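Peer 1: What follows is a predicted protein model with its sequence.
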Amino acid sequence: MPTDIEISRSVAPRPLPEIAAEAGIDPRHLEPYGNSVAKVSLDAASELADRPRGRYVVVSAITPTPLGEGKTTTTIGLGQAFRHLGRRGVIAIRQPSMGPTFGIKGGAAGGGYSQVVPMETVNLHLTGDLHAVTAAHNLLAAVLDNHLHRGNASGLDPWSISWRRVLDVCDRNLRHVVTGLGGRDDGNPRETGFDITAASEVMAVLALCDSLPDLRARLGRIVVGTDRGGDPVTAEQLKAAGAMCVLLREAIKPNLMQTAEHTPAFVHCGPFGNIAHGNSSVVADLIGIRSGDYLVTEAGFGADMGAERFFNIKCRASGLVPDAAVVVATVRALKAHSGRYRVVAGRPLPEEMLRENPDHVLEGAANLRRQIANVRAHGVPPVVAVNAFPSDFDSERRAIMQVAAEEGARAAVTHHVAKGGIGAADLAGAVEDACTERADGFRMLYDDDLPLLDKVDTVARRMYGADGVDPTPLARRQLESCERNGFGRLPVCIAKTHLSLTADPSRPGAPTGWRLPVREVRLSAGAGFVYLICGDMRTMPGLSSSPAVERIDIDDDGEIVGLS
């Protein structure tokens, strides 16, 4: 099979006005960035408002191995597959962060015959949205430090400052830094640090707003710390929010591209899946939901994380109601959940893991059962997508199908990476059937009025299978501060490892008899959620011993090589 980049370069893209026209978007709403991507004006959403609403499908997964189980490829393959059933599919995915692109992943826009093209464009810079987020975020950091330097009129307590700087690279040396060193004119020395841009609250704000006025209002609500009386100090008080919005004026517009089979693809925003809510933009969905018969979007990591946040954070913000949820499962991941194997990113799978053994698949099936239940807890019909790999055996795939049947979930084996949309046609049929069900009706996991700690406890018990929550004294004080300052009605976003249902990445399967440790609480008032850090979480990744950056280069003809 050709490499991903060879497949991408073999595709002859159709003119974007044709792609837009098929989606019902008037070409006058397109703002071209070269030949392969265009910004879509926000006016397109209001113009499409009278069109019928398509079915809304979210793609999630079981708890993945460090290698990932193919949610993005499944999202793209499923979107392509609807055309083979005589339906119009549209997809919406996050923009890849260049940190992971130059780190372990090497690219993050699908693969094989289920990818967004051109591969180089989508993985490297795109239309500069991530840089705009970086600039807006760091502008607020600069205004904050200037505010301290110029007398601190707000009475901001320097020890309470939570606003760090961001950069779209993996750089462990920037996790903890001291700024303001030098003479008096060089600022006030203080400890701070950098996060990766995908973890920025500005990124989460951009992904959750539904209009330019909403973006401006949310930016103003960002809390950077508290004054000495414990009251929040906001970006609005520092007079930075307006200029931040100016920097994001173009970034709020979704990016329109196409898949290898010319399915319309919105690639917009990239909030981290284990720190922020891990979903692409509300704006793209508001346009995409009326651009086809099916809008397929992706939620980061397993259904306990990305899908839970899709349901309880993104759907709260957008008002859209999902019709079905796909849970991607692989043979290798369920074998890993048996606890018998160790999978390491960047290394080949253990040799014994590649031998035929459906019993080991069944041993790890508790995780799949839990994730099916997590989808059902929200009243959404689940569909299990068995993402086929060449190393699988039919008996092992049948074992996954057996588990899905025992749980009463629809299921289909999908070969979209090797065969494109036609390889996902069975999955598309199963999703189409599920979208007619909606028997219980969509529901949130918790009410807005529930206290924050009770919201966390609800997620921990019902999504993760925990026996409860153990907040540190610091976390308790921070939760009480959020409640006292009027943020108690916000949803919660639990930042934990994506490699386990627990906060411990070494515990596969669906463990029981454990409690969720909450180490720290941070407020994302602009984005509209409170996020809780559980276990050892990094908001700035580091590079591996053999990162993709070492393989990415440019040849004598100006072609990029090394992306994967």
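Peer 2: Looks like it came in fine. Residues are numbered from 1 along each chain as shown.
Peer 1: From now on I want contacts and neighbour counts done on CA atoms only, so please keep to that.
Peer 2: OK.
Peer 1: Please, which helix or strand holds Leu453?
Peer 2: helix 452-459 (DSSP states H and E).
Peer 1: put this beside the first:
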Amino acid sequence: MKTDIEIAKEIKLENIKNIAYKLGIFDDELEEYGKYKAKIDLSILKRLETKANGHLVLVTAVTPTKKGEGKSTVTIGLTQAFNKLDISSIAALREPSMGPVFGLKGGAAGGGYSQVLPMEDINLHFTGDFHAITAATNLISACVDNHIYWGNELNIDKENIYIKRVIDTNDRALRRIQLDGLKYERSASFQITVASEIMAILCLATSIKDLKNRISKIVVAKNLDGGIVRVEDLKIQGAVSAILKDAIKPNIVQTTENTPAIIHGGPFANIAHGCNSIIATKLALKLCDYTITEAGFAADLGAEKFFDITCRKAGVTPDIAVLVVTTRALKENGMENLGVHIENLKKFNIPVVIAINEFEGDTKEDFDNIREYAKQYDVDVKISQGFSKGGIGCVDLANKIKEICDKKDNEEHIEIEDKNVENFNFLYDLDLTVEEKIEKLAKEIYRAKDVEYTNEAKEKLEFFKDKGIDKMPICMSKTPLSITDNPEIKGRPGEYTFKISDIRPSFGADFLVVMSGNVLDMPGLPKVPAAENIDITDEGEIIGLF
């Protein structure tokens, strides 16, 4: 089969104005970035605020192998399938990070005949959103060190500076750096841009006003008096927000079948909350009948955070979850891994359907084994052939989703006294203590017997307890390669202790990052990075990109 980029170059793209026109987006609401990509002005949200929402479909997955199991491909194939059925549908996706693009995992623009295009642009600089987030974060860091340099009126403790500089590149050399030339020296480190609090804030903000308010609340450091220092104390929230004036606007592109996709934001799910922006999702819900979105990594990370963080902040809940499965992932992690993820999703009281993302070499026996296993959970299984066939390869999956959503719609029209419709459940109540929320996550989702805190985590928890973290949802930072905090533990874990290594409040994003295991917020490159295969011809054509 042809490579992704070969397929992409054969597609005749429509002018982005035509894609937007089909959705009912006005010309003065569209800001074009060339012929095939554009930003949507936030004024559209006011115009559409009284319009009813369409259905929301969340695509998640079992525990992945290191190369991923194709959630984006299934998401794009599924939205193409709905459009083939003459049902309006938009894929709402995260933007790819250039770290993985040049590293091991590759891009995040789908694959085969289910891609978002122009894939070269989307996988590289796109519309510059990540660069704006990088610049905004680094402005804060620069102002912190500059404030200390010029006398430190805020009494910042330079040994307890929480804000980190960022870059959208995998670079292990930046995990620890030494800053000098400042009249003082201090140790520091970089994060990859997608792990930054500004990235999370951009994806959770609902307006420029909300964005600016959230940025002002970012805690940059501890002070020597035992208090905290925020961005608003540095008086730079306006400048930081100004850098993001265009980045907050969602991006519209098209798929390989010229159906619409809104792509915006891209926090990592093993460090941050792993979902595209609330603005993008809520806009898509107003513009179509079925919004297909995804959450990073497996259901224990991305889906749980989508439910307990994004849905809480957005005030929306999904109608159904699509659990992506591959035979290779189940061979690596065991069939019981599938069972745990089904059980976990059902805790939130939403319907679940399994989508087997077909790979070359898969057999009928493999598929039959998955179907047989899923029977005990009363979950339907459909084959997704979006990679090899595009939208037509996901029509069975789309029809099953429509069937389930239609049934739900019909139930909701029954008289209230006759209703028997399950309501969506959050995993935990925000009024629980921090320790109770963490324990609920660890025991119910990660299947731990006990939770253990390092001394550093205990100290940080105690320090921040009276500073507003008690009502925050939990954003767990953990390995994506296991349901547990240990990447070596596969399948359904037995009795083990989940270990908390650090507490990092994100006051602007309004969630509490809880660190476990040895998750790196600055990845490194593999021995043979994908960068070695990517090139540009004398005519300006990018080659070797997947």
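Peer 2: That came in fine, so what should we check first? Here the structure is a predicted model, which is why all the values come from computation and not from measurement.
Peer 1: TM-score of the superposition?
Peer 2: Overlay of the two chains. TM-score (TM-score structural alignment, normalised by the length of the second structure): 0.96; 534 aligned residues with a CA RMSD of 1.1 Å.
Peer 1: okay, the helix holding Leu453 of the first structure sits on what stretch of the second structure?
Peer 2: Counting by TM-score structural alignment, helix 452-459 of the first structure falls onto residues 434-441 of the second structure.
Peer 1: Counting neighbours, what do you get for the aligned residue in the first structure for Leu78 of the second structure?
Peer 2: Counting by TM-score structural alignment, Leu78 of the second structure corresponds to Leu78 in the first structure. The local packing of Leu78 of the first structure (other CA atoms under 10 Å) involves 36 other residues.
Peer 1: how much space between Leu78 of the first structure and Gly423 of the first structure?
Peer 2: Counting by CA to CA, to the nearest Å, the gap from Leu78 of the first structure to Gly423 of the first structure is 9 Å.
Peer 1: any common contacting residues for those two?
Peer 2: By CA atoms under 8 Å, 6 or more residues apart in numbering, Leu78 of the first structure and Gly423 have these common neighbours: His416.
Peer 1: Buried residues, stretch 167-176 of the second structure. List them.
Peer 2: 167-172, 174-175 (16 or more other CA atoms under 10 Å).
Peer 1: Dump these to a markdown table, plus distance to Leu525 of the second structure and secondary structure.
Peer 2: Formatted as a markdown table, those follow (distance: CA to CA, whole Å; DSSP: H, G, I helix; E, B strand; the rest coil):
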| residue | distance to Leu525 of the second structure | secondary structure |
| --- | --- | --- |
| Ile167 | 14 | strand |
| Asp168 | 13 | coil |
| Thr169 | 9 | coil |
| Asn170 | 6 | coil |
| Asp171 | 7 | coil |
| Arg172 | 8 | helix |
| Leu174 | 12 | helix |
| Arg175 | 13 | helix |
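Peer 1: Looking at those residues, spot the one nearest Glu294 of the second structure.
Peer 2: If you rank those by distance to Glu294 of the second structure using CA to CA, Asp168 comes first, at 21.4 Å.
Peer 1: is it true that the closest one touches Phe190?
Peer 2: No: counting by CA atoms under 8 Å, Asp168 of the second structure sits too far from Phe190 to count as a contact (10.2 Å).
Peer 1: Would you state the strands of the stretch 101-250 of the second structure in chain order?
Peer 2: With DSSP state E, counting those that start in this stretch, the ranges of strands along the stretch 101-250 of the second structure come out as 110-111, 114-117, 156-161, 165-167, 177-179, 186-188, 190-192, 219-223, 228-230.
Peer 1: how close does the last one sit to the first structure?
Peer 2: The superposed strand 228-230 of the second structure is, by mean CA distance after the TM-score superposition for the first structure, a mean 1.0 Å from where its aligned residues fall in the first structure.
Peer 1: Of all the residues in that strand, which ones are buried?
Peer 2: Neighbour-count burial for strand 228-230 of the second structure, counted by 16+ other CA under 10 Å, picks out 228-230.
Peer 1: how long is stretch 316-335 of the second structure from one end to the other?
Peer 2: 32 Å.
Peer 1: Same list (the buried residues of strand 228-230 of the second structure) but as a markdown table, adding distance to Pro318 of the second structure.
Peer 2: Output for these, formatted as a markdown table (distance: CA to CA, whole Å):
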| residue | distance to Pro318 of the second structure |
| --- | --- |
| Ile228 | 37 |
| Val229 | 37 |
| Arg230 | 34 |
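Peer 1: In the first structure, what range does the lengthiest helix in the second structure match?
Peer 2: The single longest helix within the second structure, with elements called by DSSP state H, is helix 129-149. Aligned using TM-score structural alignment, helix 129-149 of the second structure spans residues 129-149 in the first structure.
Peer 1: what does the matching stretch rub up against?
Peer 2: In contact with stretch 129-149 of the first structure (CA under 8 Å, 6+ apart) are residues 97, 125, 153, 156, 163-168, 187-188, 197-198, 200, 202-203, 235, 238, 240-241, 243-245, 247-248, 250-251, 269.
Peer 1: Which stretches in the stretch 151-300 of the first structure count as helices?
Peer 2: 201-208, 212-221, 241-247, 282-288 (DSSP state H, counting those that start in this stretch).
Peer 1: Packed most tightly, which of the ones you listed would that be?
Peer 2: helix 201-208 (a mean of 28; mean count of other CA atoms under 10 Å).
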